[in-house]
Structures are given as C-alpha cells and as structure tokens.
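Q: what's the 3D shape of this:
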Amino acid sequence: MNTSGTMAHRSRKQLFLLSSSLALIATVTFTPLAHAQFAPVGSRRMGFAMINDALYIQGGFDTDASNQFISLDLSTSWSTTSPSWTQLKDGQSTTHLALAPISAASNGGTKGSLLAIGGMSTPVFFSSFDINSGQWQNMTGVKAPYTYLEGHAAVSDPNTGLVYMIGGYGANNTYNQLSVYDPKAKSMASQSSATAATSLTDVAAVWASARNSVLTFGGTRAPPANTNGLGSGDLSEYVPSSKTWKTMVRKTIETTMGFFSFVRGDGLGGMSVSVCVCVCVWCV
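A: Have a look, this model is predicted:
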C-alpha cells in the first residue's frame, strides 16, 4: 500500500477545500451590501426653508412631535416618486415652528445656517443649525420674545439679514404681530404685539425682492377669536424701510383685445364678437 501517495492526495484535497473555503469567505466578506434609500416620516406643521439651492424641513407632527431634520437638493434632478432626501442631525422635538435661512454674509457661518424659531413644547425658543459643521446649537443667550409661539411664519431679508417673524400666538392669549431678529447682533431688533381681533396664525409669507418687502396672505385669526379663514384674496405687505403695513386691494381690469365678424352665406345675417379679457391684480 502506497501510504505516501495516499497522504499526498489527501493533503492536496484538504488544501483545495481550505482554498475554496477562504475564497468563499472572501466573497461573503467583501461583497458590498446594498443600502435602502432613506425615506423620511411624513409629517405636518413642520418648519421649512430654502438656502443654497436646498430645501430643509425640521420637526412637525406625525403621531407626536417630531425631531426629524431632512434636506432635499434642488440643484439636481430626482424622481418625483423617490426624491433623494438626506437625513441630517435631529433638531428639537417640536411642531408649529418656523425655519428661516441665515446667509454667510449675515453671520450665518461659512455656508450659512438655519434658524429654528418657536413651536409647541420647545425647550429653547431659538436654535441654529450650521450647514458647514452639520451641528445644532441652542441659542440660550438670546432673549426670546415669547415663552412660546406657534402658527407664525418667518422670512429673511437678503439685503440686511434681518429675520421677520409674522403672526402666531402663545401662552396667556399673547399674539405676535411682527418681531424682528438680527442675526449679526444675535438679538431681537424689535417686537410688536397684536390683539385677538388683529391676530394672525397659519399665515403664509414670502420676501418680495422686487419690492423689498414682506408679503403675507391667507391664515386665520388666532383662538379664541373667530378662526375662520381670511381668504386667499387677503394680501398684505410690510415695508421695512417705512415700517408700515399696507393692504393690497384686488381689482379686476377688463380690456377689449379685439373683435371678429362673419356673415352667413345666404345673406340672412351674421355676427360680430368682441374678445374681453379680465385680469385680477393687487394694488397698494
């Protein structure tokens, strides 16, 4: 019996099995795993703002107050059925807040920042997210204008950096008309209150660059006042240079663009038609 030949054959077989096992382990170990795309939790009453061609959304209400903070790059294309959301470091757990952009030129850091303002059950009234570092900072050194505020809107003046907080209401029947935050000084610049009859909540606001003003529309009166909607035709303007509010009046302008006519072939009549176009505009 050739024992040396048998042992050599067995050794080669064992070596082959060992090599095959190592190859399998290497394959399992180094094959990259596919990661599922991040899908944010749907919410309402959240804060949102745009800066650097990106949309940021923080907080809101799903089954409870949420601390979710996400962004969406608007400079690239993505599928509407599967947007490329990015999950960011969680903010405060709150709803009914406002979010405003702070540019780099307005003391917002090298890439700018986002200011979270108020909300329900918020431990800190002001908090700031630095885009470059990806970190939140509770701004406990800034004296808050209210204990808490909900239902307000916020816009930033790109010329001065000032943040305008419009509307909203808080504890003990307090109503905000317009409060202004200065990010360069990191302090409140002004604060004015409203009454229940002139209160405004759930209002939409936007900075109008062509007019250098804040435009507001929609919303309701704050509780316990009449909370019926104000209507989409209610458009107001705040002009910072004069510190005045104006009511935009909707007017309908009718203008005749032209006419055409035709005559029946049998000579029994015809018709002329004027084309009238009605245009709705808002005037100060």
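Q: CA atoms for contacts and neighbours, from now on please.
A: OK.
Q: Give me the number of neighbouring residues for Asn67.
A: Number of residues near Asn67 (other Cα atoms under 10 Å) recorded here: 18.
Q: Please provide the structure for the following sequence as well, for comparison with the first:
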Amino acid sequence: MARHTRSLTSTVHLLSHISTLLLIVSSLTSPAHAQSFQPAVQTGSSSAFVEGQVLYILGGTPPSGILYGTPTTTQAFSIDLSVPWNASSPVYKKLSDGPSTWSRPSTLSSDNKNWFNLVNGTGYVYNVDSAAWSTVIPSNNNINTAYGLSAVTDPSTGLIYIPGGYLASKGDPTMLKIDLTKKSTESVAMSDLFGDYTAAWSASANSLILYTESADPLNTYNPSKGWSHISPKGDVPAPRTDACFIPAYGGKKMVLFGGYSRAQQASLNDVYVLDVGSMRWTRGPDAPATAKRDASACGFSSDYLVAWGGAVTGSDQGTLSGGTVLVYDVKNMAWSDGYDSTGSPSNPDDPRRKAAVIGGSVLGVLTLIVLVLGGVYLYKTKWQREPRTGGEKNPGKKGFFSSILSKHSGQKPRREMSSKDTYYV
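A: As a prediction, this is how the structure comes out:
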C-alpha cells in the first residue's frame, strides 16, 4: 500500500508540474492585455508600421479645434500587431518621447530598425534596439518644412523618398531622396506639382504610388523608369486629403480610408482597396457614421486595417465618438470590433509563423506527455487494484491500451471535424 501511495503521489506531482508548464506556454501564446499606459488621443500623428509586428505613432495635436498654433505633442508609442486585441483595448507600449510634431513625413528603414521622421526640416530616427532618438539629417535650406508631406522607403535600396520634400534653386518643390546610411539628401525631379497628397510604397510593383487630391488621383514613381500617370478603373474614390493610404499584402494592394472632403466640408468614413496589378478600385462598406475621421495614424497587418486617432472636421466636427481605434477586415470586407493577429501574413518569414510553429510544437509535445502519463497512471491504478495470484499479473485481463484498441477494432477512424488647406506648393 505504501509503495502504491508513493507512486500515486509522484504521478500526481509530475502531472501538476506539467500542467503548470502548459499554463505558462498558453499564457505566452495568449498574453494578458492589462496595461497602465493609455495614449492621449491626437490627430495628425506621424506613423509607420511593420506587418505582423508593430504600428509606431508619434506626436499630433488634440482632435478638437485644430488650428495653426495649437500645441503639438512629443508623445510616442506603439500598438502591438503580433497579438490579438479588442478595438476598445489595443496593446499599447510607451516609447521615449520624440520631437514635437504634427502631420509630418514618417517611414521605417528597410531593416525596420530605425523609424525616420522629418520634422521642421530636421531628420530624426528612433532606433528600435536602443529605444532612443537621434538626429541623422540636419536642417538645411533645401528641405521643405511644409505640413502634409509623406515619406516612403524603397526596401531594395533603403532609400527614402518624400514627394515635394526638396526645394530647388527657384523654390519649386521636387522630390527629396534621403540615404540614411550616408546621411545625405538630394533632389529627384517631379513631373508635376501635385498639391495635397499621400504616398505609399508597393514592393510588388517596385514603385512609389502617389494618391493626390484630384479627380484623377494616381501617379507612380519607379526609380528606373521615373514618373507615370495611372488611369484607374472600378469605384474611383472622390477627391480628399488627409486620408489613410497604406500598402497591404506586400504592396499588392493599397487601402484608402477616410480623409477630408473639401467639396463636402466634412470628414469621410468610406473605405476602398486598390488592386495594384490591375489598378482597379473596389469600395467596401462604409464605417459607421460615428467613425468619420481624417488625419488618422494607420497600419495594416493580418488582413486588417488599423486606424488610430484622427479628427472629425467640418460641419459635423466633434470628438471621435466611434472609438479611438477602428479595425477593418480587408479580406472579408467588414468592419470588426477587434484585431486578429492570425490572419494572412504577406511575408513567409513573418515572425508570427515562426512563433506559431514553436509555440504549437511545445504545447503539442507537453500535451502528449500529459496524455501518455495520464494513460500510464490509469493503467497502473487499474492493474494494482486487481487481485494477484501466483505472480501472474491479472490473468485473463487486458491491459488499458489493448482494451481500448480492442474496443474500437474493426471501426473506421473518424476524421477530424474539420492638416486641411495646407499645400507644399
């Protein structure tokens, strides 16, 4: 009896330890979202994102009563795109305060290690590894300090492009090209003066795509071919400024959301997806009327557009009554109340895939160990409760696993169920 009691106690202890390990692994794959930091809602914040990882957000100004001279903020933080969360409680992380900014160009270096922001003619970077800001491009008379510019990065060369960001000798803006490695700037000719615009880089097309505030809004720039005008098809969006315009699925598509319509003198709540290969627009369902906004910080990951902050401008001006964060499921063309990090990563080397494989493998192995030990325990307790005769163990009795196999013999295995009015010109 004492031997049986010691064996039972040891088995229970072992099962308890393994269960604890299972809980730890489970907690790593499903992190708690309790957090103390809550960013102040802003409009005109600079932003940049890495699919499946993070959305960085800097600066901005309070969304109520946007006027020139309104104080801007140095607030810097990130939204975690590697884990799921509810739209009412995203996973925020506070970063070191950066330069005070509003509606300024922002992009990431090609290795995603340096977050570049051009503020009042000076180039700053936030280094992800050191978690610190530094100056990389000193201010000079050739850098345009206007609001409303956009920055993109060519991932194949690491060069940064800012349309309208360079002031030529006659004061006419051209495109600013920045080399972070050499800390140099130079001018790239532009075929036209586009007025208000937003830009994004398409890796699949190896081109900058410029969306302008016009009835014929699309232009592209390829480093080897130069500028081209595009005549899009489909549901072409109405002219707007201060809209979200970001790449999705490695630049195979572009997502356009919201913005400000001068014709309507109001913020917008419509959403469109541009297929870059065919240059065809498809309109999705409008966000709720309470979700109208412009000048939001935006990112894309796992099939979802994520829009943070912004302003409601015009005759319906007010606070963001529709919530600070909006989430749109691009794949299913539906607005969502939460972000799911297990969508469709564009990059086969996306860290979420590796994490899922590692976490799933560990969890699977531990679960198998628990099942095997549980079976051994049941077998031993069943066997030890049987009367023994002459040294023969359980004569005429079948073991635990053999009885299970016998019970199901002959059966087929079951299948698993399966910045208004601001120009740079």
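Q: Buried residues in the biggest strand by length in structure 1, which are they?
A: Looking across structure 1 with DSSP state E, the single longest strand is strand 244-263. Neighbour counts using 16 or more other Cα atoms under 10 Å place Met248 of strand 244-263 of structure 1 among the buried residues.
Q: Please name every helix or strand in contact with it.
A: strand 235-239, strand 270-283 (3 or more Cα pairs under 8 Å, 6 or more residues apart in numbering; DSSP states H and E).
Q: out of the ones you listed, deepest packed?
A: When you average the neighbours per residue for each of those (mean count of other Cα atoms under 10 Å), strand 235-239 leads with a mean of 19.
Q: To what extent does that one diverge from structure 2 after superposition?
A: By mean Cα distance after the TM-score superposition for structure 1, the fitted strand 235-239 of structure 1 averages 0.8 Å away from its aligned residues in structure 2.
Q: Please work out which residues of structure 2 line up with that strand.
A: On structure 2, the counterpart of strand 235-239 of structure 1 by TM-score structural alignment is residues 218-222.
Q: End to end on stretch 124-134 of structure 1, go ahead and measure it.
A: By Cα to Cα, to the nearest Å, the extent of stretch 124-134 of structure 1 from end to end equals 19 Å.
Q: With stretch 199-206 of structure 2 instead?
A: End-to-end distance (Cα to Cα), stretch 199-206 of structure 2: 13 Å.
Q: buried ones in that stretch?
A: 199-203, 206.
Q: Can you lay out the residues you listed as JSON lines showing distance to Asn114 of structure 2?
A: Below are those laid out as JSON lines (distance: Cα to Cα, whole Å):
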{"residue": "Ala199", "distance to Asn114 of structure 2": "19"}
{"residue": "Ala200", "distance to Asn114 of structure 2": "18"}
{"residue": "Trp201", "distance to Asn114 of structure 2": "17"}
{"residue": "Ser202", "distance to Asn114 of structure 2": "20"}
{"residue": "Ala203", "distance to Asn114 of structure 2": "19"}
{"residue": "Asn206", "distance to Asn114 of structure 2": "21"}
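Q: Among those residues, find me the one that's closest to Ser278 of structure 2.
A: Ser202 (13.3 Å; Cα to Cα).
Q: Stretch 91-101 of structure 2: which residues count as buried?
A: So stretch 91-101 of structure 2, judged by 16+ other Cα under 10 Å, has buried residues 91-93, 95, 97-101.
Q: Kindly indicate which of those lies nearest Gln384 of structure 2.
A: Closest to Gln384 of structure 2, out of all of these and judged by Cα to Cα, is Val91, at 52.3 Å.
Q: Counterpart of the closest one over in structure 1?
A: Per TM-score structural alignment, Val91 of structure 2 is aligned with Ser84.
Q: one step back: centre of the chain versus the match of strand 235-239 of structure 1, how much separation?
A: Relative to its parent chain, stretch 218-222 of structure 2 has a centroid offset of 24 Å by Cα atoms, centre = their mean, to the nearest Å.
Q: what's the answer for stretch 165-184 of structure 1, then?
A: 19 Å.
Q: What of stretch 100-110 of structure 2?
A: 16 Å.
Q: Find me the equivalent region of it in structure 1.
A: Under TM-score structural alignment, the match for stretch 100-110 of structure 2 is residues 93-103.
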